[in-house]
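Q: Return atomic coordinates for the entry below.
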Amino acid sequence: MNITDRTIFIPGATSGIGRALALAFAERGNTVIVGGRRTELIDELRRSHPAIDGVVIDVADAASVQRAADEVIARHPDLDTVVAMAGIMAAEDWTSPAGFLASAERTVETNLLGPIRLIGAFIEHLLTCPDATIVTVSSGLAFTPLRVTPSYNATKAAIHMLSESLRLQYEGTSVGIVELVPPAVQTDLLPGHAENPQALPLEAFVAEVMGILEREPDVREVLVDRVRFLRHGEARGDYDEVVRMVNATDPHGQR
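A: Sure thing, here's the model as predicted:
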């Protein structure tokens, strides 16, 4: 994935990793369109960064996704990159339905169906581009589970396998799949997580991501150094120890 001269849509870019990536891409001269549920956050971002466009989108609402896609393509017909950034995370207690069912349904709706809907809304357009990219966002927790966030772990594991499968389906087309695999990053994904000293500072994470993309334009998985411990535990043969360490030292979760 080249990271200059692109037109990039990033839903879920009004805060956290999505916002930081949007600014980083815009600083490199790309055309960036952010998406989010809250109009005031989109307007604030557009006022402070006039080169960035924005649309309202709720990835948990299929009609909203299609409306946003139609609007983005109409205003930016040269769109060639979609970053499926939106996601939620919640602690759950699976010992009773009251402790997890509603949260699990919301998490699957946003984290898994959301990216599926985005791809469905944009894929016909992207297939007409000479060089297009879909960026999926999984997590280190797709490979090493955190005890308190079962649904989040599961949706991110599904995103990883979806990315692998789509890469096979789009082979021979103009559409490439890049999977971003964050570790714990200091964002508000969970309450208090932005101050978690065990998490990677947001600015450092995004700087490392952009460096990887610059050095490795054909990269399939974007793995910052901090996430390799989680990503490769099973391959190294120390998976059980990695699971133990993650659940002993990080009660707040990972992105």
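Q: When you work out contacts or count neighbours from here on, use the C-alpha atoms and nothing else.
A: Will do.
Q: May I ask you to confirm that Met85 is in contact with Ile10?
A: Yes - applying C-alpha atoms under 8 Å, one finds Met85 in contact with Ile10, separated by 6.4 Å.
Q: Distance from stretch 64-80 to the middle of the chain?
A: Its chain's average C-alpha position is 19 Å from that of stretch 64-80, according to C-alpha atoms, centre = their mean, to the nearest Å.
Q: hmm, who's touching it?
A: 6-9, 33, 55-59, 117-118, 121-122, 126, 129, 131-133 (C-alpha atoms under 8 Å, 6 or more residues apart in numbering).
Q: Which of these fall in helices?
A: Judged by DSSP state H, helices contain the following of those: Arg117, Leu118, Ala121, Phe122, Leu126.
Q: Farthest-apart pair in those residues, please.
A: Of all pairs drawn from those, the greatest distance, 14.2 Å, lies between Arg117 and Leu126 (C-alpha to C-alpha).
Q: Out of the ones in helices among the contacts of stretch 64-80, grab the one that's most surrounded.
A: Leu126 (23 neighbours; other C-alpha atoms under 10 Å).
Q: Sequence B follows; please return its structure for comparison with A:
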Amino acid sequence: MHTTGNTLLVTGGGSGIGLELAKAFLALGNEVIIAGRREAVLQQGVADTPGLKYVVLDVSDAQDIQRVTQTLLRDHPALNGVLHAAGIMRGESLKVGATELEDTVATNLMGPMRLDSLLVPHFLQQPNATIITVSSGLAFLPLALTPSYSATKAAIHSYSQSLRYQLKDTNIRVHEIAPPYVQTELMGERQANDPHAMPLREFIDEVMGIFQHAPEADEILVERVKPLRFAERGEDYAGFFTRFNDQMAAARESEG
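A: Next up is the predicted model:
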């Protein structure tokens, strides 16, 4: 992608990876609009980072996506990029039913797909445009403790591949960022302070370095996610899957 001179919408932009990527792209000379459900959080992000703009958007709500997109395209006709960072990740026990299924699928999968369907016709009219989706290393090696989340990330990876192929002869570039386990509040304060997770600042710096030095890369992969991303290429995927999930389950149990 062109890393400067864009008008970029960042969903899930009120906190975590979304907010920090929004700040990084703003610093490179882009106009950046952060979006999320909680207006107070968005207002705080804008107050802390002069130059950011915001719009309230619930990506799990099809009607809200339709309404907000119409307003965005009216108020920001130069809009030529979207970064899908909104996400829900919650633990689930499939013995009692995937209780978070509806919200997780609506936010992590249907939200980006619906938003893209409305933005692509507009993007095709721009000199250049970009669609960036934040998936996860768990798209390639699922965490059994979070089955709905892992499944939606595998699905959004598949969708991104198809979208990239269909747009390959157009002005729109399609990128996928697959984070490892990062210090954010995606699963609460424990994750944000977990020393086993990749520091958020370190993750953002590495991602932006890839964008700037390898702007044509389809997948934006920091070094710490590569064991997950390429797990299926190993000779013992089933063993790796079991060991990974046993370790994660044991760590969760030890926390009480």
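Q: any shared contact partners between Met85 and Ile10 of structure 1?
A: Gly18.
Q: Out of the ones in helices among the contacts of stretch 64-80 of structure 1, which comes closest to Asp218 of structure 1?
A: Of all those, Leu126 has the smallest distance to Asp218 of structure 1: 17.8 Å, by C-alpha to C-alpha.
Q: Show me what the closest one aligns to in structure 2.
A: Counting by TM-score structural alignment, Leu126 of structure 1 lines up with Phe123 in structure 2.
Q: do the same with Thr144 of structure 1
A: Per TM-score structural alignment, Thr144 of structure 1 is aligned with Leu141.
Q: what residues are up against its match?
A: Listed by C-alpha under 8 Å, 6+ apart, the contact partners of Leu141 of structure 2 are Leu228, Arg229, Ala231, Glu232, Phe241.
Q: any idea how far it lies from Ala85 of structure 2?
A: 20 Å (C-alpha to C-alpha, to the nearest Å).
Q: who's in contact with the match of Leu126 of structure 1?
A: Phe123 of structure 2 neighbours (C-alpha under 8 Å, 6+ apart): Leu79, Asn80, Gly81, Ala129, Ile172.
Q: Relative to the centre of structure 1, pull out the residue lying furthest away.
A: Residue distances from the centre of structure 1 (C-alpha atoms, centre = their mean) peak at Ser96, which lies 29.6 Å from the mean C-alpha position.
Q: dump the residue contacts of it.
A: Contacts of Ser96 of structure 1 by C-alpha under 8 Å, 6+ apart: none found.
Q: coming back round to it: so which of the contacts of stretch 64-80 of structure 1 are in strands?
A: Among the contacts of stretch 64-80 of structure 1, the members found in strands (DSSP state E) are Thr7, Ile8, Phe9, Ile33, Val55, Val56, Ala132, Thr133.
Q: Just give me the closest of these to Ser103 of structure 1.
A: Val56 (23.3 Å).
Q: I figured Thr7 of structure 1 hits Asp53, correct?
A: No - counting by C-alpha under 8 Å, Thr7 of structure 1 stays clear of Asp53, with 10.7 Å between them.
Q: what sits in contact with each of the two?
A: Contacts common to Thr7 of structure 1 and Asp53, judged by C-alpha under 8 Å, 6+ apart, are Val32, Ile33.
Q: ok so, going back, distance of the match of Thr144 of structure 1 from Glu219 of structure 2?
A: 16 Å.
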